[in-house]
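K.L.:
below: sequence and its predicted model.
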Amino acid sequence: MSASTTETAGGASPRRLLSAAVLSAASVLRLRGGFWVWASLLIAALVLVPVLALGWQAAQGSEGLWSHLARHVLPHALGQTAMLMAGVGCLTAVIGITVAWLVTAYDFPGRRMLEWALLLPLAVPTYIIAYVYLDMLHPLGPFQSLVRAVLGFDSPRDFRLPDIRSMTGAILLLGLVLYPYVYLPVRAMFMTQAANLVEVAHTLGTSRRRMLWRVALPLARPAIAIGTSLALMEVLNDIGASEFLGVRSLTISVYTTWVTRSDLAGASQIALAMLLLVVALISLERWARRKQRYSVSAQRARSMARHPLKGAARWAALSVCLLPVVLGFVLPALYLTTEAWKRFQFAGLSARLLTEAWNTFALSALATAAVLACGLIVAYAARLFPQRGMQAVQRAASLGYAMPGTILALGILIAAGGLDRWIGRTARDLLGIDPGLVLIGSGLALGYAYLARFLAISVGSVEAGLTRIPRSYDQSARTLGHGIGSTLRRVHLPLSRAALAAAGLLVFVDCMKELSATLLLRPLNFETLATHLYGEAARGTYEEAAIAALAIVLVGILPVILLARVGQRNG
């Protein structure tokens, strides 16, 4: 204070004093903002470590191993994976586009209910839909027994339906639960397309059916591409459904190569092939849309008027939209409820199941807190420093969601195993004790996998919440003397509370449902609801896992409700 007074008395101009103050404030801001930059870089590095570890481990394999994989393993696994992805991609696109167009362009009984009910299959993980239908359609199961009773057959030897354990069965079942990935963005695109485009086409004598092919679908191509890509990512990440249904995909090859054959280098090489497939899939999707530009005036955009259906057409539309909901959610949910009730009446809730439920809840809650904290750091750093470099850091921190859980878990297993060995050697040399597997044995490696895989959800949600806050609020807070941390605590966090809550819910449910990473990285004698269900289904004791499967489905309904509320608000 005295220095400033002396400079003013000495005749320094107010402009020079103001410039000095601004420079001083800028240097302090850079100093304080350094934490956010370095923390974001550290988080992005943590996401990239598994990929680097995977590449390093794959390089340790011998040349003969590469040739063996290329000759005997990869062709069959790649062929099965490509066939599965092609079938599921086509089926999800057909179902998603059809039901999205029907509920957007037409009015028929039950339409408003179906708008959100069509999202319900998202609550059923792929491994649960396979688990349910394998039990329902078993030769001695309820469905085939009922069919034989109606047709007058006494034994499965006299009559049985085709086995659901096939490529066709896998495509049908995965398509039934993954089509909402296409339905949701395509419906949003149909609703936000300018109604005047549709009205002009109608004025020119174009029927509703031709409008779909000539106007609506070309404009919705970006949404179709994005939704189908997300569904295919889920196919690549799937491990339970593919194994239950007898499809030997790349994911199954990675798991069996590591767990059954104890060949970490071979598993790493197959995982790298999967990673290249993911990169190729994303690149192909972007290349296909490289010259396409879509522009709709926000001031003129409004939903098209729905055409009321009459007679048989209205019931046909209702049936088409109801079918995927019934097959993808209603039947599995009813079957799980019935079996869970039978199991509860017979044996109650076992202590083991309660322990596994607590393990699932505690692990998911801790991982969600870590994911939200790291996502907030990355998104807030990108807001503070909107330069291109920070945008690259943000994209790097979000890469984990594009990697299947098996690839990510294998990379973390390599990195955490190496660090555990170093910790063990150091502890033995310095302290004479053996701490064991600190990271893998304690579950920290599994939490790390959840963090790397689901960080993109948190970053995207928090960034969307921060984007709605005008930057003038930041400037006003700084003018009032608040620093970066104080502005975050007093301004940004209260205003982005809804975005944080939505991100937390989505991450928590995804952590509960995650199977592939949990199978590879869980500590010994540590089970979650997902791994319990996988173990019982692998042994064929489906009735033992009904309660665990029902619990996962019930929790999975929560983000579906959130998506439905957002969709109704935007509609």
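P.N.:
Good, I have the coordinates.

K.L.:
from here on, contacts and neighbour counts on C-alpha atoms
P.N.:
Will do.

K.L.:
just the strands from this structure, written as ranges.
P.N.:
Taking DSSP state E, the strands of the chain run over residues 106-107, 307-308.

K.L.:
of those strands, which stretch is the most buried?
P.N.:
Ranked by average neighbour count under the criterion mean count of other CA atoms under 10 Å, the strands of the chain are headed by strand 106-107 at a mean of 18.

K.L.:
which strands and helices lie in contact with that strand?
P.N.:
Applying 3 or more CA pairs under 8 Å, 6 or more residues apart in numbering; DSSP states H and E, we find strand 106-107 packed against strand 307-308.

K.L.:
any chance you could list what contacts the strand it packs on?
P.N.:
105-108 (CA atoms under 8 Å, 6 or more residues apart in numbering).

K.L.:
want to throw these into TSV with distance to A273?
P.N.:
Below are these laid out as TSV (distance: CA to CA, whole Å):
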residue	distance to A273
A105	42
Y106	45
D107	47
F108	47
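
K.L.:
near L41, how many other residues are there?
P.N.:
19 (other CA atoms under 10 Å).

K.L.:
now it. Nearest residue, chain neighbours left out?
P.N.:
Leaving aside its sequence neighbours, L41 sits nearest to V393 (CA to CA, 6 or more residues apart in numbering; 6.5 Å).

K.L.:
that neighbour: what's it in contact with?
P.N.:
40-41, 44.

K.L.:
next up, a second structure to put side by side with the first:
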Amino acid sequence: MRARARPDGARGLAVAAVLVAAVCALPMIAVFLAAVSGGTETVAHLMQTVLGRYTVTTLALVLIVSAGTFAIGVGAAWLVTMTRFPGARLLEIALVLPLAFPAYVLAYAYTHVLDHPGIVQSALRDVTGWGPRDYWFPEIRSLGGAAAMLVLVLYPYVYLLARAAFLQQSGTTFLAARALGSSAWGAFFKVSLPLARPAIAGGVLLAVMETIADFGTVAYFGVQTFATGIYTAWFSLFDRVGAAQLALCLLSFALLLAMLERIQRGRAKYHDPARRPQAMPPAELKGWQAAAAMVACGVPVFFGAILPIVILVFMGVGSEQNLLSPRYLGFIRNSVTLAGVAAVLTVCAAVCVGFFQRLRPGRLAHGSAYVARLGYAVPGGVIAVGLLVPFAAFDNTLDAWLRSTFDISTGLLITGSIWLLVLAYMVRFLAAALGAYEGGQAMVHANMDAAARSLGQTPLGTLRRVHLPILAPSLLTALLIVFVDVMKELPATLIMRPFNYDTLAVQAYRLASDERLNGAAVPSLVIVAMGLLPVILICRQVGRQR
């Protein structure tokens, strides 16, 4: 009699991976269906009123942030990698620090200093005796101000990828260009920059993704983009169809950027003909050149990390917010609970998708992984609308049926719970966890899998006893990244949080909206402190790469 095959868990793993991909695809499908089923009246009204303004403002913001992050990220990466000047090794690590700051926290800090009643303009009026109309001062609450805040916190994406690309380049081609008569800058523009183009383009596109997803900064500065339009349509105008159609516009733009990033990354190929790559010799800078390099690399660190921390500390000391009060302890507990649960769920989902792709490589596995990664391209507001529409319909249908059948009201079983919010976080940040997991998984040789299977281990046994112990550092990194991203996330939290369930990010946004900037500094400092955890890990990795 033929023995029954022992279940090895592969089928369950496949079901879990496909289910995760389906959950990630649900918001996009729901937004599309809600938008196209809403009729053309709302679309026509949006086109006549706000759609043009949202489009122009969003594109202008994207262009400014792209140019700013490219200039700062590439310039700083080149200087600390290819030159030597006093403080270069310290600045090489410090340039990552602004990554710990949400852009809206910088917006609160700099508004406190640069706004009309702020320290700078008040001191200017006191010294000169000018009145409010006697001078011109750049307006911080503007499109340019929002772009500056985003550039300061997003340039590390470009810096990290460009620096890694420059470190990996062989000096052979650069030295050949110099031997043929090119200056150092000429060789940089003709050789080094084109070779690093795929990495730089990837970093700029990541910054653009975060720009179109940003809500806190543009909402506080009064800049009307698609992100603010979705929130206004949903909460202020109670226009669900309008919110879905605006979300579809933003989703289409985000997916187009994701497709362009994948195309440029897939086509980029570079082959070094040298058998033994020659390291790029760093140039020693002296005199005014060294001073200029120190200023160029120090200014982003100063304005992106050091000065905001100083401002926030002074603001927080003068506020009446007490972190040890029961109210604030509740905010911290809510934030940590949401971030912890979301981080664990997201990393588990990443393990399911990543290990299934390794175990059964094929169209189903690769398709599931591709769909799971799309979440990073979908702004939090779009995910919120995409999940609320179908689950609210389900809750209302179930409640109506139970009322008519059993005279029982269930209310909002799913829509009003934190679990739907956690699901939104998983969709949004699964790509980051999956990237960290796959980076560690590449260190596990295929022979280890074969040896484990030859010793009688099932696929799940191999995962539990071989992969997970080896991948513990990568999984810890993924947990920290998702944890901090959830702590900083604002638009999805604002739209989907249960009633009277506020987080530190929501409290900071609420106080800033009420112009209580001193109070907003306290939860903002806690968010920044949490954000420093993964940044410290990244800094340690940066320090070890040479």
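P.N.:
Yes, it's here. All values derive from a computational prediction rather than experimental measurement.

K.L.:
picking up where we left off before, can you tell me which of the strands of structure 1 comes nearest to I412 of structure 1?
P.N.:
Closest approach to I412 of structure 1 among the strands of structure 1 (CA to CA): strand 106-107, 49.2 Å.

K.L.:
tell me how many other residues crowd G411 of structure 2.
P.N.:
13.

K.L.:
which residue in structure 1 lines up with it?
P.N.:
Aligning on TM-score structural alignment places G411 of structure 2 opposite G436 in structure 1.

K.L.:
hang on, its match packs against W422?
P.N.:
No - using CA atoms under 8 Å as the test, G436 of structure 1 is too far from W422 to be in contact (10.8 Å).

K.L.:
how close does the alignment partner in structure 2 of G169 of structure 1 get to L106 of structure 2?
P.N.:
G169 of structure 1 maps onto G145 of structure 2 when the alignment is built from TM-score structural alignment. Taking CA to CA, to the nearest Å as the measure, G145 of structure 2 and L106 of structure 2 are separated by 10 Å.

K.L.:
those two: who's more crowded?
P.N.:
L106 (29 against 20).

K.L.:
wait, the more buried one touches V310, no?
P.N.:
No - if you go by CA under 8 Å, L106 of structure 2 and V310 don't touch, sitting 11.4 Å apart.

K.L.:
neighbours around K291 of structure 1, how many?
P.N.:
Residues near K291 of structure 1, counting by other CA under 10 Å: 7.

K.L.:
quick check, central residue of structure 2?
P.N.:
E210 (5.4 Å; CA atoms, centre = their mean).

K.L.:
show the contacting residues for it.
P.N.:
Contacts of E210 of structure 2 by CA under 8 Å, 6+ apart are 154, 379.

K.L.:
which position in structure 1 pairs with it?
P.N.:
Match for E210 of structure 2 (TM-score structural alignment): E234.

K.L.:
for A521 of structure 2, what are its contacts?
P.N.:
A521 of structure 2 neighbours (CA under 8 Å, 6+ apart): 105, 108-109, 312-313, 315-316, 508.

K.L.:
go again with 6 Å.
P.N.:
By CA atoms under 6 Å, 6 or more residues apart in numbering, the contact list for A521 of structure 2 reads 312, 315-316.

K.L.:
which of the residues you listed has the most neighbours?
P.N.:
L312 (26 neighbours).

K.L.:
aligned to that one, what sits in structure 1?
P.N.:
Match for L312 of structure 2 (TM-score structural alignment): L336.

K.L.:
what's the distance between that match and A546 of structure 1?
P.N.:
Plainly put, L336 of structure 1 is 6 Å away from A546 of structure 1 if you go by CA to CA.

K.L.:
could you do E527 of structure 1 as well?
P.N.:
E527 of structure 1 sits 16 Å away from A546 of structure 1, going by CA to CA.

K.L.:
any idea what T98 of structure 1 aligns with in structure 2?
P.N.:
T98 of structure 1 maps onto G75 in structure 2, by TM-score structural alignment.

K.L.:
next one: A415 of structure 1
P.N.:
By TM-score structural alignment, A415 of structure 1 lines up with P390.

K.L.:
excluding chain neighbours, give the residue nearest to its match in space.
P.N.:
Counting by CA to CA, 6+ apart, the residue nearest P390 of structure 2 is A30, at 6.5 Å.

K.L.:
quick one: map the one you found onto structure 1.
P.N.:
Checking TM-score structural alignment: A30 of structure 2 goes with A53.

K.L.:
one more: I332 of structure 2?
P.N.:
Taking TM-score structural alignment for the superposition, I332 of structure 2 sits opposite A357 in structure 1.
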